[in-house]
Every structure is written in C-alpha cells, then in structure tokens.
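Q: got a sequence here, can you build the structure:
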Amino acid sequence: MKEKVLIFWFQRDLRIADNVGLALALAQGIPVYPVFIIDPTLVHEHECIEDRSIDYMHQALVHVNLNLKTYGSRLHGYIGKPLEVFQSLAEQFDIQGIYCNRDYEPAYYQRISILKDQLQGTGILLWDAKDQVIFEQHDILKKDGTPYSVYGAYARKWKEKLQTIQLEAQPAALTNFYQTEWQEFLSLRQLGYLKTDVEFAAYEWDEYQISQYGDLRDFPGKGATTRIGVALRFGTISIRQCVLKAINLSEVWLNELIWREFFKQILYHFPDVEHQPFKKRFETFPWRNNEEEFVCWCLGRTGIPMVDAGMRELNETGFMHNRVRMIVASFLCKHLLIDWRWGEAYFAAKLLDYDLSSNNGNWQWVAGTGCDAAPFFRIFNPLVQAKRFDPDAVYVRRWVPEWEQKDIKPIVDLQEASKRALSVYRQFRESF
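A: Below you'll find the predicted structure:
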C-alpha cells in the first residue's frame, strides 16, 4: 500500500515561516512532501532574465532546504512539467491533495486552471491559497462591484478593510513534514541555468530605517530604502510581516505596499495591460522609438548624469533606487519619446526584484498611458531632480565618475526635448 502524503508546491513563496498554503497543508495531519518544480519551457520563455535573478532564487531554495533539515525533511526538486511530476509522484505515493499559494499574473491563472482540470482526471485536487497579498482582486471593490482604477480611493478602502481583519502570522504544525534523509538541493548550476554568484541572505529588519523611510527614501545616495522588493518577489519574507511593521513604523512605507496590491488587482481585472496601454487610445501614440538613443539609455551613455547613474547601477547590480527609476523612465518616455514597453522589457530583464504588475503599472504611470497615471505635462527634469535629491552628487559620482568632464555631450537638449514631448502629447490628446 502506498504511503499517504500531501504535496506542498513551493513557487514564489520560498520560506517556511508564515506561509499560508504550507500552514494549511501541515494542519491536515498528513505528512507534507515539499517540492519545487523547474519547468524548462518556462525557463526558456524567460531567457532574457538575468542569471543573477535565477541564482538568487536557487540560493533561496537552498536556504529552504536547510530549514527543512531541522524538521527531518528536505525540499525535493524536480525538472519537468508540473503535471508530469505530479503523475510520477502519484506512482510512488497516495497523494491526498496538492497545496500551493496563488500568483496574480495572467499566465499563472491560465496554467493553474489547466493543471487543476488535468489533475481532476487523476482524482487529485489542487488548492491554492492567498499568501502574497493582504487583499486579493475581489476583496477591494467599489460599491457597484467594479474594480478601482484610482490609487487614492483604493488605498482608503484598503486601509478601512484592514481594520476589520486580524492580521497575524500563519502558524504551522512543523512536525508534519514528510520524514526523509536529507540531501542537498539539486544544483541549477550543473543544469546550466546559473552563471553568476549572488549571495542570498535572509532579510533582516532595520526598524530605524523603516521609521526614517518617509524622510529619506528619495535620496539615492543615502541608501535609505528597505530593498525589500526582491524578498517580496521570491516570497522569502511574508507580506503580513511587512504590513505589521509598516503600521507601527511608517505610513509612507505602508502606502508603497498598498501600491503593490493596487497594481496586482489592476493586472488581474485588466490583463490586457500586460502588453497594451491601460488607456486604449495610446495604442496609436506616435512614439519616435530611436534605436540608437535607446541603446545609449540602456548602457547609461546618455550624457545625463542621473539617468546614466541609474542605468549603470541597474546593469551592474540588478537594483535601481525608486526615485531614480522614475527619472530614467520619464527621460525615456518623455525626452526621448520611446515606447514605455521598450523600457519595461529592459527593466524586466535586469531587475532582481522584477514583478510584472508593479513594473508594468509604474512604467504606464510615468508614460501617462496607465490607470491613475501622471498627467502628460509631468516631465521629470533629471538635472533638477539630481540637484534636489543628490545635491552633493554622492550617487552620481558612485556610478558616473566622469560626470564633471566638460566634453560630455547629452544625446538630447533637455529643454528642447521637453518642449517636443509636451507638443506631441498635447496634439495627441487634442486629436480625440
């Protein structure tokens, strides 16, 4: 007789503590068999993604595996399509069900729907739980049942609803893991997926930094942001922990966490935004799309110090300060009149903390094509921004050591490019 087990399928929730789906599985009183599945087709679909991102994910998985060792278990890694992996495991075990946590991207809903149908034919049920957000797409709606498309109204409703729930960590019966001899997690490097060395470290809270976030977050030279984006992307930290800290320490940081959920519900209710502007009329916007200027932007060779500093930081580290992200995005879309989708795709390939909904939402916000977007006449002047938020050029000097040389010529005249953008946007608006 085959041994009864429940399977917990790790995806973008690479932690044991405060993991809703895992806690639900462990509470059933049946040994829980932890798995992570590498689907080669999905990896190949995202070949543009930086190796450092996959490397970080791998080391987070190694960390999960070490934690499981404490409980007499381990993380079982498989390569293949999820259905094939689960069918293979069904030959070894009497699978009582599969638990996982929900993602909120269109591709996830399509894959999980198909997988649930396929598994039902084998008698195996799959349950996905809410874990990476406080409120899901149907939790925060207007009185008429439609989704919010303005952040301010959404945030007010979000905060009101927060007062009605008990926000706490999800305890888990950690003794219910499937007991097995521990082994090291399978090496993605040996499989050819890794080429870099990114050191994973469990996120450590700096409460003073969070408390100062509202005052210092806009100054890239101060290193005062929480850099928690990558931990949220891979689920190495719980959103509930973040919100609890924010409630006690920083309203401004809480608002940023709400922006994250706002963009997730936008992507769910309006999945076309993944490839199209939220404001449909912008599909015909007359972008210039100069390829040479785009390459200069990508390489940090525009001759505009703050823009070049941001792009060089991104290319070298996989991170860019949030204020600088807005500056470089505005420069691309407004001063160069290059389609926001070009910039969005470049960020997707380079950012270690890349998240589809936030990346898409923020790019469309800057370009003026998205929901609750910045008005067309809002154009960040990168020189003014540098003077205001990097007055001593600490950040610029770090990434653009040649910035004071007199022979550096910008690829565009900022004043003329700004006038051009205003003219193009205004004419486009008046054409409707």
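
Q: every contact and neighbour count from this point should use C-alpha atoms.
A: Will do.

Q: what about residue 349, which helix or strand?
A: According to DSSP states H and E, residue 349 maps onto helix 340-350.

Q: tell me which helix or strand residue 109 sits in.
A: helix 106-120.

Q: which parts of that helix are buried?
A: For helix 106-120, burial by neighbour count (16 or more other Cα atoms under 10 Å) applies to 106, 112, 116, 119.

Q: the third one contacts residue 126, doesn't it?
A: Spelled out, that is residue 116. Yes. Using Cα atoms under 8 Å, residue 116 is in contact with residue 126, at 6.1 Å.

Q: next, the second sequence, to be compared with the first:
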Amino acid sequence: MKLLFCSLMSLSAVQFVNANPVEQSQVPMDTAVYPLWENYYKIEKSDPQQAEQMLLQISQITPNDVRVWKSLTYLRINQKNNQGALDSIVKARALAPQDESLTLQQAYLLNGLERNAEALELFKSVRDSTNPDTKATAEQAVKNLQGSNDQSGSRVFADVYFSPSYEGRFDLGLFPLKARAGRYFGEGQQGQLYGFASINRDTRSSGNTNPEVLGSNAVIYDDNAAIVGVGVSYQPWLQLPVRAYAEVGGSYDLIDRDRSKFRESINAGLTGYQEWNSDQWCEQAACPNWHTDAYGNIATYSREDYSVLADMRVRTGLGFANNSVQLYGKFHSINDTAHRYYNNFAEAGPGVSWKPFAQFPMTLRVEQLYGKYVTSTPTDVKDTFNNTRVELTIYQGF
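A: Model (predicted):
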C-alpha cells in the first residue's frame, strides 16, 4: 500500500527550494559554486534536466554540503524519479543524521517504491521524536503500513480535545471538551466512523430565571450544551489535507434558552489543517526556523438554524527549539450567512506559544488581537475591539 503523503513531500520540497545554499550552508564553499547556484535557480523550473546536471557538478565541488543533496532530492521528486531521489536523500541523511525531516522523506520514497518493510523501520525510528508533529506523522504512517502488511494491525482510534481559554473582550472563560472513538476505513485509512461526546460551557452566559416571561433575562455568549452522537469523516485526496465530515446526535442545553433543552444536533462541512516549516537557519541549537500553519472550517449547524459558518486562521512566525516556543503573527476571520454581527469579524495580532513538555501534547498560547465586526453591527455596539486571549490546548490521540 502506498501512503501517498504527497503534501508532506511537497512541504519538504518547499523547505529545500527556500534554503539558499550559498547563503545558509555552514560548509566552506569554493567560490566557483556561486555562479553555478545562480544558474541553477534560473533554470530549475524551465530545464530540470540541465538543472540536475548543474547540481551534480556542484556536488563534485562541495560534496559535504547537505543542501546540494536536498535540492537534488526535491528536483528528482518533481521529475517523478523516486529512485534517483532516494539515492540523493541517502547522501543527505549521511551528512545530517539527526534531521528527522530527512528520515521521514526517505521513508516516503521507500514507500513509493513499494519497499514498505524498509519504510516501516524508518517511520518507527522517529515515533518517539520530541517534535510532536514528527511523532504524530510517524505514528500514523506506522499504523497505515502495519495495517497493509498485517491484517491484525489496529484500525481503531480514539482522541480527546480540550481547549479552555480566556477571552479578554468579554471577560469570560470558555471550556470546550470533545472525545471520539471509532474505526478507520478505506485503503489508506482516510475515512473515519466514530461516536463522540462533547460539552461546551462558558463562565458568563446565564439562562432565563423567569420561565414565564420568554427572553426576559437570558444572557448568551457561547453555545452551552452537551452533545452525544455519531459521525463520519473522509479525506478524498491523501495529498490534500481536507476532510469532509458530518455528525448527527442529540444535544442538551446547559442553561435555559427559552426552548426545549433537548434538541437534535446536525452539522456537516469541510475542514482542513496544514503546517509548513523551513529548515533551521543555522546549526546552533538557539537558531530559529520559520513556521506557518493554516486552518479552515466551513459548515452548517442545526443549532444555528442551519446557517453556514466559515472559520479561517493563519499563524506565521519564528519557531525555537523544535517549535516548542513560537513567536508569530495571527490572522483570524469568521463569517456566517445569518449576518449575526458577532459571527462576522476579522482580527489580527501577535502571539506566543509554549509547549512545556516534549512527550505531552499541551500548548499554551497568549495573543493580543485587534479586530473589527464587518457586518450588521448594532448602533450601540462599537465595531472595533481588542482581545487578550489565553488558551491552553490539549489534544491526545490513542
């Protein structure tokens, strides 16, 4: 079975092409390679065969420059020459044996060549990585390959998500919790069938204390409900990190909202998440890398009268110590088709994150965001805001 993790191969390719060997390499270079690198970048896309010959010429001059072999690997992947890419990445790993991204890349190439036993061993070698992203990627790949080679391999999963936060603009705390358990389906385990239970509560919403008068004094900031149900999700293209999903269940309002507390809960939509990481800028441990992640979700919700809500977020900035500390800028927007002003805004600002434990998936974030409501703002509500946000996120898969 081929894993077809093309998005990760493309990510690595971006890392290679953005790493300017002339400027960043720690290996002393003969000045003769400078014009060769310049010419290589000029013809890399227009004449890949000539570009490959140029890289091989550079490798004769600076054979210990790992970026030469990384660039050659990227070029050969683009030409669908997996065997050639494997040959060059073996040389890259010999020069940088601690670079886990190269280990993953070699494993993908071996998998593409149907050498799954070798690929499996490489994935296993980074399962205990201190980088949580590498660890999660390797563990999933091991599950996929063991599932294809051994029918007794686990095809079940479970996960827990808990992300309490403080929102300064409302002076409240939010407490979302969701747990799932289910089974993968599909050749690449790209589908999921699962049961779930979730609860969402905030510290300021209050229900109607006088039920005889509808809407008399209920104050609602967030959806305060407990939900139990079943769901299905499917990733149609393994090279594209986008999932379609649908969930059906029953919900119970945790506060009085002048309606029956028991309701159906149906939601369906598309969601996606992707990360990009550059190479570390230098060999020293304190040197940063550039990190970017993007998230998007568009869905319809029965609890919102089936209005469609789109949520998009991008964070980009510097990562330190294998991204355990990040300094970043954030852009976030939400829009809905019901034109509720509080669900139609854009915000941006700086943030910092910290992952204190290498083996425990917990991240603490502090952000200072400045935003604007973009539609249907009431006259008694200011259309701009600032928000100090503190969030603790825990996600654990089993």
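
Q: care to give me the TM-score?
A: TM-score of the superposed chains, computed with TM-score structural alignment, normalised by the length of structure 2, equals 0.26; 173 aligned residues with a Cα RMSD of 7.1 Å.

Q: and the buried residues of helix 106-120 of structure 1 as JSON lines, adding distance to residue 62 of structure 1?
A: Listed next are those as JSON lines, based on distance: Cα to Cα, whole Å:
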{"residue": "106", "distance to residue 62 of structure 1": "28"}
{"residue": "112", "distance to residue 62 of structure 1": "25"}
{"residue": "116", "distance to residue 62 of structure 1": "28"}
{"residue": "119", "distance to residue 62 of structure 1": "28"}
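
Q: now do the strands in the stretch 201-350 of structure 2.
A: 225-234, 242-253, 262-277, 289-301, 307-320, 325-336, 345-354 (DSSP state E, counting those that start in this stretch).

Q: out of those, flag the one nearest residue 180 of structure 2.
A: strand 225-234 (9.0 Å; Cα to Cα).

Q: what sits up against the closest one?
A: 190-201, 243-255, 265 (Cα atoms under 8 Å, 6 or more residues apart in numbering).

Q: Produce a ChimeraX select command limited to the buried residues of these.
A: Selecting only the buried entries of these in ChimeraX, with 16+ other Cα under 10 Å as the criterion:
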select :190,191,192,193,194,195,196,197,198,199,200,201,243,244,245,246,247,248,249,251,252,253,254,255,265
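
Q: max-length helix in structure 2?
A: Longest helix in structure 2, counting residues (DSSP state H): helix 132-149.

Q: that one - contacts with which helices or strands?
A: Helix 132-149 of structure 2 sits against helix 100-112, helix 116-125, with contacts defined as 3 or more Cα pairs under 8 Å, 6 or more residues apart in numbering; DSSP states H and E.

Q: what does the last one rub up against?
A: With Cα under 8 Å, 6+ apart as the contact definition, helix 116-125 of structure 2 has outside contacts at 1, 103-104, 106-111, 138-139, 141-142, 145-146.

Q: tell me which two in those are the farthest apart.
A: Largest separation among the contacts of helix 116-125 of structure 2 by Cα to Cα: 1 and 103, giving 19.2 Å.

Q: quick one: which of those two has more around it?
A: The neighbour comparison of residue 1 of structure 2 against residue 103 (other Cα atoms under 10 Å) goes to residue 103, with 21 against 16.

Q: find the nearest non-adjacent residue to that one, please.
A: In this structure, residue 103 of structure 2 finds its nearest non-sequential neighbour in residue 122, 6.5 Å apart by Cα to Cα, 6 or more residues apart in numbering.

Q: any figure for the gap between the one you found and residue 105 of structure 2?
A: 10 Å (Cα to Cα, to the nearest Å).

Q: more neighbours: the two, which one.
A: residue 105 (24 against 21).

Q: which SSE is residue 33 of structure 1 in?
A: Here residue 33 of structure 1 sits within strand 32-38, counting by DSSP H and E.

Q: what's the answer for residue 86 of structure 2, then?
A: Using DSSP H and E, residue 86 of structure 2 falls in helix 82-95.

Q: now that helix against helix 100-112, angle please.
A: Going by axes from the mean of the first three to the mean of the last three Cα atoms, to 10 degrees, helix 82-95 of structure 2 is angled at 150 degrees with respect to helix 100-112.
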